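Peer 1: Provided below for reference: sequence and predicted model.
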Amino acid sequence: MKRRLLLQMTLNAPLLGMGLGLGSFGLASSLMPGTADAATREPPPRKPSRETSGPERRLVVIDPGHGGHDPGAIGVRGTLEKEITLDISREIARKLRGTRGVSVSLTRDDDIFLPLADRVAVAREAGADLFISIHADSAPNRDARGLSAYTLSDKASDDFSFALAKQENLADGAGGIDLRHTRPQVAAILSDLVARHTVSASLMAKSSLVEGAGRSLRLLDNPKRSANFAVLKAPDVPSVLIETGFLSNERDEELLRDRSQRRRIADVLSRELAGLLTSAPFA
């Protein structure tokens, strides 16, 4: 992957950073304040196995939101977000495994709790080309319903997205990426070079997924949004958070409780992900 090559080149050539100063940090520092480590992060407790069928395969890591002692949102009828996200994510993964040129892994495949930072680390450690976090949260407005997608931004695109991110980030208080142990010149170049690709690819993925899904599924008003979600803070993995609906809305909860409707959502998302990964310049 291009971003991996850039990262390796930067680590092997620290003198390139001389004279550039911390101004090179630019985009990365604004998007990932307190940013974290590309080179010194401890390995995550769980690492998904990547299917091996040649270097041309693109890996998507699907992240079922919440889990274990964190149920996520709870609907009026007692529906647990952690169960909805796991079921949809498993089905997406099952369908994508039949797609030529695509590999897929899950951050969790059962009812366990993973800190937000570990979810990010799983994708980075696996060398993912794309990270998709699946959710079905409570919305600030109970009338809000439909699918929407979010990318990382230091400043939220709107109050709705800000409230969602604030709620999600409370899951374990996870922060961003730590470059404290990387010499400043190297950290500056690494962050700037890699983040440029990551931001561009994340925005492209968000747009493609929403536009494709909108042909088959109901969308939230203004479905392409952004906010400072901790789970999207990998500096070298394009990342998108997808709200499949909102359990705070009775009609969305009814749909998400229906197994056939969850299969329909998974069908649409797997279709769009397959098209994206086999045609877009992620590698």
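Peer 2: Nice, thanks for sending it over.

Peer 1: From now on I want contacts and neighbour counts done on CA atoms only, so please keep to that.
Peer 2: Will do.

Peer 1: who's in contact with the longest strand seen in the chain?
Peer 2: Looking across the chain with DSSP state E, the single longest strand is strand 219-227. Strand 219-227 has contacts (Cα atoms under 8 Å, 6 or more residues apart in numbering) with 144-158, 161-162, 165, 206-207, 210.

Peer 1: what distance separates it from the centre of its chain?
Peer 2: In terms of Cα atoms, centre = their mean, to the nearest Å, the gap separating the centre of strand 219-227 from the centre of its chain is 15 Å.

Peer 1: Could I get the buried residue list for it?
Peer 2: Under the neighbour-count criterion of 16 or more other Cα atoms under 10 Å, strand 219-227 has Leu219, Leu220, Pro223, Lys224, Arg225, Ser226, Ala227 buried.

Peer 1: give the contact list for Val194.
Peer 2: Taking Cα under 8 Å, 6+ apart as the test, what Val194 contacts is Arg3, Arg4, Leu6, Leu7, Pro235, Asp236.

Peer 1: Now for these: which two are most distant?
Peer 2: Across the contacts of Val194, the longest distance by Cα to Cα is 12.4 Å; it joins Leu6 and Pro235.

Peer 1: More neighbours: the two, which one.
Peer 2: Neighbours per residue, other Cα atoms under 10 Å: of Leu6 and Pro235, the larger number sits with Pro235, 29 against 15.

Peer 1: Pretty sure the more buried one sits in a strand.
Peer 2: No. Pro235 is assigned coil when assessed by DSSP: H, G, I helix; E, B strand; the rest coil, not a strand.

Peer 1: here comes the other one, which I'd like you to weigh against the first:
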Amino acid sequence: MDRRLFIRIACSASALLVAADAAAADAPRPGKSPRRRVVMIDPGHGGRDPGAIGVRGTLEKDVTLAIARETARRLDQQFGVLAGLTRRDDRFLGLSERVALGRRAGADLFVSIHADSAPAKEARGLSAYTLSEEASDSFASALAKQENRADAIGGVDLGDTKKVVRDILFDLAARHTKHASLVAKRGLVAGAGRDLPLLENPMRSANFAVLKAPDVPSVLIETGFLSNEDDEAILRDPKARLRIAAVLARELAGVVSRDPFA
């Protein structure tokens, strides 16, 4: 049989099996509740890596941890979503470690929280990013290069799986991951924009290392930019951070309750 034809047939068969398994796993059983969705929240930077530093000395690692912890708390207590954190305190984690934690948790969605320095000081507002080999614009490209300096991405171990099968499974996972990531980005921005200021062109993409899990939909959220004085004033305010977390929790819960997550 021609190899291309074999691969097409195998892809179709694998897709049907994956869909069937997913449906069976998620289908409510008599006397049992539907499976709770899992969101892994990644507070950017930490430990010896402070991230961006605002003009008033605000550290990005502190902003991201505060917002991430409150978002996780609200997801769990208000919306019934299982929320994990890649870090719960001020510690350094490599980018590959963050990716691995999301994969090990079997997360339906991985969300990396940031408050970086922007390429332009006038840039402010919330924005969301998904993975792309080619950046959507120079702004996103500069952010990705800045973030990727923290560490290098680790490889994905698929063990001794035969190459043809491995390629098929990787392709299936990557297609679902890319689609679900885009759905999450659009939903988050559309919902958060009702209550929070948005960056001009708030939906972008670039080659962020922390978004590279092939089987976990992933989004990076810039809650604002510490390089902007107005954004820094908001991000250093505990009450404002609580408000941002409340909006993110609401929108994340909505995102993972819909297709392609449901």
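Peer 2: Nice, I can see it. Since we're looking at a predicted model, the values are computed, not measured.

Peer 1: Mind checking the TM-score on these two?
Peer 2: TM-score of the superposed chains, computed with TM-score structural alignment, normalised by the length of structure 2, equals 0.86; 238 aligned residues with a Cα RMSD of 2.1 Å.

Peer 1: if we can go back for a sec, now tabulate the buried residues of strand 219-227 of structure 1 in TSV and tack on distance to Arg262 of structure 1.
Peer 2: Formatted as TSV, the buried residues of strand 219-227 of structure 1 follow (distance: Cα to Cα, whole Å):
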residue	distance to Arg262 of structure 1
Leu219	15
Leu220	17
Pro223	19
Lys224	21
Arg225	23
Ser226	24
Ala227	26
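
Peer 1: From those residues, pick the one nearest Asp172 of structure 1.
Peer 2: The closest of the buried residues of strand 219-227 of structure 1, once distances to Asp172 of structure 1 are taken by Cα to Cα, is Ala227, at 17.4 Å.

Peer 1: Now which residue in structure 2 aligns to the closest one?
Peer 2: Here Ala227 of structure 1 is matched to Ala206 in structure 2, going by TM-score structural alignment.

Peer 1: How about Ser216 of structure 1?
Peer 2: Per TM-score structural alignment, Ser216 of structure 1 is aligned with Asp195.

Peer 1: neighbours around the closest residue to its match other than its chain neighbours, how many?
Peer 2: Among residues not flanking Asp195 of structure 2 along the chain, Val247 sits closest, at 7.4 Å (Cα to Cα, 6 or more residues apart in numbering). As a burial measure, Val247 of structure 2 scores 20 neighbours (other Cα under 10 Å).

Peer 1: corresponding residue for Asp267 of structure 1 in structure 2?
Peer 2: Per TM-score structural alignment, Asp267 of structure 1 is aligned with Ala246.

Peer 1: Please list all residues in contact with its match.
Peer 2: Going by Cα under 8 Å, 6+ apart, Ala246 of structure 2 touches Glu70, Thr71, Arg74.

Peer 1: how far away is the last one from Pro214 of structure 2?
Peer 2: In this case it means Arg74 of structure 2. 27 Å (Cα to Cα, to the nearest Å).

Peer 1: and the alignment partner in structure 1 of Val183 of structure 2, what element?
Peer 2: Matched by TM-score structural alignment, Val183 of structure 2 corresponds to Met204 in structure 1. Secondary structure from DSSP states H and E places Met204 of structure 1 in helix 184-213.

Peer 1: mean distance, that helix to its aligned residues in structure 2?
Peer 2: The superposed helix 184-213 of structure 1 is, by mean Cα distance after the TM-score superposition for structure 1, a mean 0.6 Å from where its aligned residues fall in structure 2.

Peer 1: Next, the buried residues of that helix.
Peer 2: Neighbour counts using 16+ other Cα under 10 Å place 184-199, 201-210, 212-213 of helix 184-213 of structure 1 among the buried residues.

Peer 1: follow-up on the earlier one: what comes up buried for whichever strand or helix holds the match of Asp267 of structure 1?
Peer 2: Take DSSP H and E as the rule and Ala246 of structure 2 turns out to sit in helix 238-256. Of the residues in helix 238-256 of structure 2, 241-253, 255-256 count as buried by neighbour count, 16+ other Cα under 10 Å.
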